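J.: fold the following for me, if possible:
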Amino acid sequence: MGKFKEHLLIFLKGIGMGGADVVPGVSGGTIAFITGIYEELLDSIKAVDLEAFKLLISFKLPEFWRKINGNFLLPLFLGIAVSLLTLSKLILYLLDEHPIPVWSFFFGLIIISAILVLRPIKKWNVGVVITLLAGIAIAYLITSATTSETPTDLWFIFLSGAIAICAMILPGISGSFILLVLGKYEYIFKALSNLDVVTILVFMAGCVTGLLSFVRVVSYLFKKFHDLTIALLAGFMLGSLNKVWPWKIPTAFRVDRHGEQVVAAAKNVMPNEYTEHFKTDPQLFTAILFLAIGILLVVGIEKVANYKIKPTQ
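T.: The predicted model follows:
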């Protein structure tokens, strides 16, 4: 019974990580850190190496399972999967029915997350500032140049998964944020909601590849170039804010693969211009409220994380 409770607790932590990665700005890595499983997660992922592969193909399954810490990884990833599958329908519904509050909430999440990500920088210098500005410029250019529809080819879905999964091991930056920058946020969640098996499997394959490939790279960058890496990540987040601006006016349309007309490109506008164009309430007060909720949520998570750290110091 003790083992069952332990596995159930890990499963629930996985649900928390999956729920965090549904929204841009809140990282599954942050939740892992808060719940005390961050180091075990990194160590378990690093254990999936050539030696583990040899054990697997030799059918030494008990040894393989112990090496990769399967009793930890299985319930954790099951929890993440359940969370993503159940919350995908909700997030798509909210984006369709209440876009301004949802995007305002995301805007608040991302801007406060970027600010908090910058806090661990130990020494500000010209290099750090230039890296931060470069990150802002790169993300802004990418999100400005990217229309509402990036390629739906399987190679791009694979690449999106490989890049987005890295956020799971980075406290402070979320996988959903990466998908947002790549223009695949709604597409992937629609695939999850509609159980598009091919898209989901290709995306998952990308996630596995990215996780196994980049976990060591990320660890190396953080150890050797900590401040520069942090500055670049924060720059990416700040530069992408134009992607989640709540008030947009369509500038081009296209027909999707289902024969439906959808927005191909849109421009950011101020609330008054939004009202003039759509002849509707810009929901300014609601937008400010949800922006504040997003900020308070991240601040609350950060406070809990600090509380968790203090007893060990």
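
J.: when you work out contacts or count neighbours from here on, use the C-alpha atoms and nothing else.
T.: Fine.

J.: tell me which helix or strand the closest residue in space to Leu78 that isn't next to it in sequence sits in.
T.: Spatial nearest neighbour of Leu78, chain neighbours left out: Phe11 (6.6 Å); criterion: Cα to Cα, 6 or more residues apart in numbering. Element membership for Phe11 (DSSP states H and E) is helix 2-22.

J.: and the residue nearest to Leu78, how close does it get to Ala137?
T.: 39 Å (Cα to Cα, to the nearest Å).

J.: can you map out the strands along this structure?
T.: Applying DSSP state E to the chain gives strands spanning 248-255, 261-268.

J.: ok, Ile57 - how many residues close by?
T.: Counted with other Cα atoms under 10 Å, residues neighbouring Ile57 total 10.

J.: ok, now Gly29?
T.: 27.

J.: just checking, it touches Met168?
T.: Yes - between Gly29 and Met168 there is a contact under Cα atoms under 8 Å: 4.7 Å.

J.: identify the contacts common to these two.
T.: Shared contacts of Gly29 and Met168 (Cα atoms under 8 Å, 6 or more residues apart in numbering): Ser174.

J.: Phe11 and Ala137: who's more crowded?
T.: More neighbours surround Phe11 than the other of Phe11 and Ala137, with 22 against 17 (other Cα under 10 Å).

J.: quick check: the more buried one touching Gly79?
T.: Yes - counting by Cα under 8 Å, Phe11 does reach Gly79; the two are 4.6 Å apart.

J.: to compare against the first, here's another:
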Amino acid sequence: MTDASSTAGPPSAAVAPEPAVPSHRNALGNLLRGALIGLVETIPGVSGGTVALVTGIYDELIESGHHVTAAARRLITGPDRNQGMREELRAVSWVLVVPVVLGMATAVLTVAGPVSRLVETHPETMRALFLGLVAGSVLVPVRLSGGAWRGPELVRFVLGGLAGVLLTSLPAAALEPSPWIIAPAAAIAVCALVLPGLSGSFILLSLGLYQPTLQAVDERDLGFIAWFGLWACVGLVVIVKLMRHLLTRYHRGTMVVLAGVMIGALRSLWPWQDQSGAATAPGADWPVLLAVAVLGVIVVQLLVLVESRKVARAAGGAPSAPVRSTTLRP
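T.: Model prediction:
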């Protein structure tokens, strides 16, 4: 899955400088982005990584997460522990990270209960809305992949789609929320948070831990929340390191695969499902639900348009595409 851009040219050739990861300096805007990520992470089938991708902060969040984990590693292993830690922490975009984390925490703590009840009482309508939101987001990684897809990209796209279908077809379980069940579930769910197209809430739902987790948040069960958060951090360290490597070395291929995963994961958001989660034929309310899904697509495209114009203004140019492709520095 090696990208053409990752191969170095001959020493005598002129090498264009790598495009920098765009910087988001508006703290209020980042707070709202974080709130959106926190909101969708309470919804089975929708990924916070998708929101980060649509709002243009995905690469920058991965880069900052890498520097945070690198700072902890430098402090523990050296060399130059204190100096090395400070160097890594200075590279973190705190004006992005802090508001996003605060926005996520605020949204989760305030809407977890109401969203859970809304999904229970209006499942078809909510799934139709989320289907439109995710479907409208697929164009983002497609455009970020850059250029027309050839045979290898099409194969990766299909494989990503199959992976999305497989991961969202996991049979539902009913596990007891003991500490040793919560630990791996939290680590896996947070990985889904980082990966666009995969929902951490859906993973918890498949394991039978969705309702216990939202209930613990709604009731401020600090013991449950602290244990879940600890293992979520462990999973986050692993997935951030992996995603940064992929985005640095194989940006185009990674975006192609993510687009496929997002398409495949739409299976879990088909509005008409039976009690086991299997898809059924559309009901008589299909025109209304279709309109709801289209509304979701429009909302996402408006977000993409706003973000692209903001990036274009910052660069002093015209918005040629909804979101600009970026490359992380190795």
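
J.: now the helix holding Phe11 of the first structure: how far from the chain's centre is it?
T.: Offset of helix 2-22 of the first structure from its chain centre (Cα atoms, centre = their mean, to the nearest Å): 18 Å.

J.: in terms of secondary structure, what does it contact?
T.: Under the contact criterion of 3 or more Cα pairs under 8 Å, 6 or more residues apart in numbering; DSSP states H and E, helix 2-22 of the first structure touches helix 28-34, helix 70-97, helix 175-181.

J.: can you tell me which of these is nearest to Lys122 of the first structure?
T.: helix 28-34 (19.8 Å; Cα to Cα).

J.: coming back round to it: and the helix holding Phe11 of the first structure with helix 70-97, angle?
T.: If you take axes from the mean of the first three to the mean of the last three Cα atoms, to 10 degrees, helix 2-22 of the first structure sits at 30 degrees to helix 70-97.

J.: element containing the residue most central in space within the second structure?
T.: Nearest residue to the geometric centre of the second structure (Cα atoms, centre = their mean): Gly49, 0.8 Å. Assigned by DSSP H and E, Gly49 of the second structure belongs to helix 48-54.

J.: quick one, what contacts the residue nearest to the centre of the second structure?
T.: Residues in contact with Gly49 of the second structure (Cα under 8 Å, 6+ apart) are Ile37, Tyr58, Ala192, Leu193, Val194, Leu195, Pro196, Gly197.

J.: gap between the last one and Leu167 of the second structure?
T.: Distance of Gly197 of the second structure to Leu167 of the second structure, computed by Cα to Cα: 10 Å.

J.: who touches both of those two?
T.: With contacts defined as Cα under 8 Å, 6+ apart, the residues shared by Gly197 of the second structure and Leu167 are Ala265.

J.: who has more neighbours out of those two?
T.: Gly197 (31 against 20).

J.: separation between that one and Leu75 of the second structure?
T.: In terms of Cα to Cα, Gly197 of the second structure sits 34 Å off from Leu75 of the second structure.

J.: what comes up buried for stretch 265-281 of the first structure?
T.: Neighbour-count burial for stretch 265-281 of the first structure flags Ala265, Ala266, Asn268, Pro271, Tyr274 (criterion: 16 or more other Cα atoms under 10 Å).

J.: got these as JSON lines, with distance to Ser193 of the first structure columns?
T.: Shown next, in JSON lines, are those (distance: Cα to Cα, whole Å):
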{"residue": "Ala265", "distance to Ser193 of the first structure": "24"}
{"residue": "Ala266", "distance to Ser193 of the first structure": "25"}
{"residue": "Asn268", "distance to Ser193 of the first structure": "28"}
{"residue": "Pro271", "distance to Ser193 of the first structure": "31"}
{"residue": "Tyr274", "distance to Ser193 of the first structure": "30"}
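
J.: of all those residues, which comes closest to Gly235 of the first structure?
T.: For these, the nearest to Gly235 of the first structure is Asn268 (19.9 Å; Cα to Cα).
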